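>>> below are the sequence and a predicted model; questions follow.
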Amino acid sequence: MNKSKPKHSAHGLVLGIFLPWIVWWGMAEIPNLVWAGEETSVEAVRKAFEQGQYPKVIELAEPLLKKGNASAPQVQQWYVLALAHTSKTSEALDAYERLVQDNGREDEVLLKQMAIASILPLRADMREQMRGAAYTALREMEAIEAMPYLEEGLGDQSGMIRALVTEGMGHVAAGRQSKRFRDALKDGAALVRANVLEGMAESGDKKMIPIITPFLTDDQLIVQISAAKALLGLGQSQYWERLERGVRSEDGYERGASIRALGDLGDPRAVAILEQTIKDSQPSIRAAAVSALGKLQTPSALKAVKGAMFDHIPAVR
């Protein structure tokens, strides 16, 4: 019986000396293991986001955000955008507000990205009016970030959608420089071609003149007017007569397009021409004339506009 005691004592001694050290080293490694696990989880969220797997991003990010780990700001951003991409706009806004509270400041870049992400799913809607609303919203942003998504709209089956897209792209340098934007000069829809021509003129690049000039003889009058307007905007004053002729045209579309072009160009010479159209028999022409005169911002233009304040058509007033 006595002989076994040393054995047990030695065993206890070993455990007593080494066990605390084993436990200590094990505990010391736990934070590293936890951090490695966290890092792996964050990496998984990143990969899912980059691959466009937005439902998976939401699934992976929520547990991390509840923990409030060190990578939370980055994960929060992916989470906000993933919610927006999956049409959960209300939840995305709530998540964004929490991020702002945590950071103590607004994130304008993220807010813009979130707005774009919320719009994108609507581009695939079967209803033309919903796609139109989506592209109109992207167009109104006039942001470089929206250009790749607008460019995709050039392939939409609806001419109205393509016209919205080209109008938006024409107002932004990155849009005007797009090859697909310039290729839209071959589009079958007249309004699309017209918008591209006017967009080219906004660049102020006189190298566009030989590209625009052939469209003065386009088979659609609205395209001819846009070509003349674009060339005038690039300093080719000889095409003023084309717009004057358009204002006198019997075709309502040509008259309206010519009147709007004169207003957009902002040349005071247009006042005398537009004064003749403010009493046109067509309400749409009178409304276009009033709008064009308002853009000229001269005393004589204002006097002409005042004369239309009592027009019997509400749209004109």
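Alright, I've got the coordinates.
>>> okay, CA-based contacts and neighbour counts for the rest of this
Fine.
>>> my guess is Val172 contacts Glu142. True?
Yes. The criterion here is Cα atoms under 8 Å, and Val172 meets it with Glu142 at 6.2 Å.
>>> what residues sit buried inside stretch 187-198?
Judged by neighbour count (16 or more other Cα atoms under 10 Å), stretch 187-198 contains these buried residues: Asp187, Ala189, Ala190, Leu191, Val192, Arg193, Ala194, Asn195, Val196, Leu197, Glu198.
>>> residues of the strand or helix carrying Ile285 that come out buried?
Taking DSSP states H and E as the criterion, the element that holds Ile285 is helix 283-296. When burial is assessed from 16+ other Cα under 10 Å, helix 283-296 yields the following buried residues: 283-296.
>>> off-centre distance for stretch 229-239?
30 Å (Cα atoms, centre = their mean, to the nearest Å).
>>> what of stretch 274-294?
For stretch 274-294, the distance from its own C-alpha centre to the chain's C-alpha centre is 33 Å (Cα atoms, centre = their mean).
>>> let's bring in a second model and compare:
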Amino acid sequence: MHQPLRALRASGSMIVGKSLFAKTGLLSIRGIPVGFLLIAFSGALPVAAAAPPPKSTPTAIEREAMALYQASEFNRVIDLLQQVPAGQEPGREVIRYGLLSQLKLGKPEEAWKLYPKLVTANHPDETALLRDIARGFILSRVRDPQEHIRIAAYTALAEMGEGETLPLLEDGLLDSSALVRARAAEAIGRAGLAERSAALKRALRDEAPGVRIAAINALSDAKVAGITDQLTEIARVDEGPESIFAFAGLYKLGRTDVLIDIFSAVTLPDPEVRMAALGVLGRLRRPTSLSILSQAVYDPHPAVRAFAAGSLGEFGSVEGIAPLTHALGDENPRVRAIALSSLGRLGVADTRSVIQPLLRDADEHVRISAVEALLRLGDASAVLNAADLARHPDPSVRGDVAHALAVATAPNALPILELLLRDQQPLPRLMAARALGKSPLKSLVPALKIGLQDSDAAVRITSAGSLIHVLSRKEKARSR
């Protein structure tokens, strides 16, 4: 396989519509990562812990805990909490200071153990504190020795999109893993920090093609000035997918003349270049591209046909229904699955009649895509099909079910996601945690709090990221 596209696939940069590859939740669904800058850190990673509210008549031990906390004597606060005699209640404010001290020391798991003692059945969740704990689960893992844990952490940071995380994200651009660098780069773009990050421009020279492509996407999406010459050079020198993204970047920066170069790439012999061109055209959504995308579902290479189907969903025009309906009969199950997802994204209720027969497809992943498409179209009965597939012996199938249920609006989808969150295998649990963060359903916080107790660090990180999403949505809804 062409080396640039291997990196491109590894970074998740070319997945359009439903993921064409393994949906572990650690890869990008749209766009590509970006960034690079050395920020030195020492000691524990910072956590923006909320200061505890003052109490009118604090006890002696509460006054001591408060004084120690304010003096940054966090270990002594924890010692004070642990010295309380067995059977004696230390008081809620002492527990609070102990919890906040654990966060300051970069120990969110220990802080989480104290949270149920602070927020008992008689007290509602403290949203600010719960968010700080969730952030701690993510921030404390950005330098974990295991690559997949760091990827999970930077994936969560990317989806959080918080401006104050820029130093951490730029630090991630120095990681030994190209996947981590790519995720850190994507996060800079998602957070709207591309223009502020000088490291992002330097990422255009990263040794990994996937990271360079991520930098191109993030910088050009933000229309950052001063990169035109670099993009022109990449487009001129590189003969693979990287050149296609450089042309796309130039187009976003105002060079409309390069659109013809992207159109021409769809007919080149290299299928990987054709895939890159189709993905770019789907995102650019130029009216003149629709006929090219429609024709590409007839390409001799199945991966190219799959990209064409995904790009039609990304394009979002009802004129894509006809070629997508043709793709439902493709001999390759991946093409059928992507075509189903794209039809669901188009949101045309009349397409249910061509989607429903694929609930009986021989391939389980195609059946799941049919479930997802029907759920997107408001067909709540598809949840019953999801419940049946959630009992499949293959954990990748169960994980795909969780992914599909992220779009469900029927309340009976929540028990299935909660069941998958308790799956014996980590993949379905991780996908369920991720789906809960995207779900429009209500009462998601209790399930995600369970996810924070998972035995797998990646699941805990993903649950924390989803919890932040859910809490933010609740706050926005209350402020309206």
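Thanks, I have it. It should be emphasised that the depicted structure is a prediction, and the values quoted were computed from it without experimental measurement.
>>> would you pull the TM-score for this pair?
Overlay of the two chains. TM-score (TM-score structural alignment, normalised by the length of structure 1): 0.74; 277 aligned residues with a Cα RMSD of 3.3 Å.
>>> now do the buried residues in the next helix or strand after the helix holding Ile285 of structure 1.
The helix or strand immediately downstream of helix 283-296 of structure 1 is helix 299-306, counting by DSSP H and E. Going by neighbour count (16+ other Cα under 10 Å), the buried part of helix 299-306 of structure 1 is Ala301, Leu302, Ala304, Val305.
>>> the alignment partner in structure 2 of the first one and Tyr251 of structure 2, how far apart?
Under the alignment (TM-score structural alignment), Ala301 of structure 1 pairs with Gly320 of structure 2. Between Gly320 of structure 2 and Tyr251 of structure 2 the distance is 24 Å, computed by Cα to Cα, to the nearest Å.
>>> repeat for Gly310 of structure 2
Distance, Gly310 of structure 2 to Tyr251 of structure 2, by Cα to Cα: 21 Å.
>>> circling back to that earlier point, the match of Ala301 of structure 1 contacts Leu312, doesn't it?
Yes. Counting by Cα under 8 Å, Gly320 of structure 2 sits close enough to Leu312 to count as a contact (5.9 Å).
>>> mutual contacts of these two, please.
With contacts taken as Cα atoms under 8 Å, 6 or more residues apart in numbering, the residues that reach both Gly320 of structure 2 and Leu312 are Leu290, Ser294.
>>> what range in structure 2 matches stretch 266-283 of structure 1?
The aligned range for stretch 266-283 of structure 1 in structure 2 is 285-302, by TM-score structural alignment.
>>> wait, what's in contact with Trp78 of structure 1?
When contacts are counted by Cα under 8 Å, 6+ apart, Trp78 of structure 1 is found next to Val45, Arg46, Phe49, Val57.
>>> quick check: closest non-adjacent residue to the third one.
Think Phe49 of structure 1. For Phe49 of structure 1, the nearest residue in space outside its immediate sequence neighbours is Val57; the separation is 6.0 Å by Cα to Cα, 6 or more residues apart in numbering.
>>> hey, where'd the strands end up in the stretch 201-317 of structure 1?
When secondary structure is read from DSSP state E, counting those that start in this stretch, the stretch 201-317 of structure 1 shows no strands.
>>> host element of Gln101 of structure 1?
Counting by DSSP H and E, Gln101 of structure 1 is part of helix 89-103.
>>> returning to that earlier point: ok, now which ones touch the match of Ala301 of structure 1?
Applying Cα under 8 Å, 6+ apart, the residues contacting Gly320 of structure 2 are Leu290, Ser294, Leu312, Gly313.
>>> was I right to think the last one contacts Thr325?
Spelled out, it's Gly313 of structure 2. No. Using Cα under 8 Å, Gly313 of structure 2 makes no contact with Thr325, being 12.0 Å away.
>>> between those two, which contacts overlap?
Ala339.
>>> skipping its backbone neighbours, what lies nearest Trp346 of structure 2 in space?
Trp isn't right for residue 346 of structure 2; it's Leu. Once chain neighbours are set aside, the closest to Leu346 of structure 2 by Cα to Cα, 6+ apart is Gly316, at 5.7 Å.
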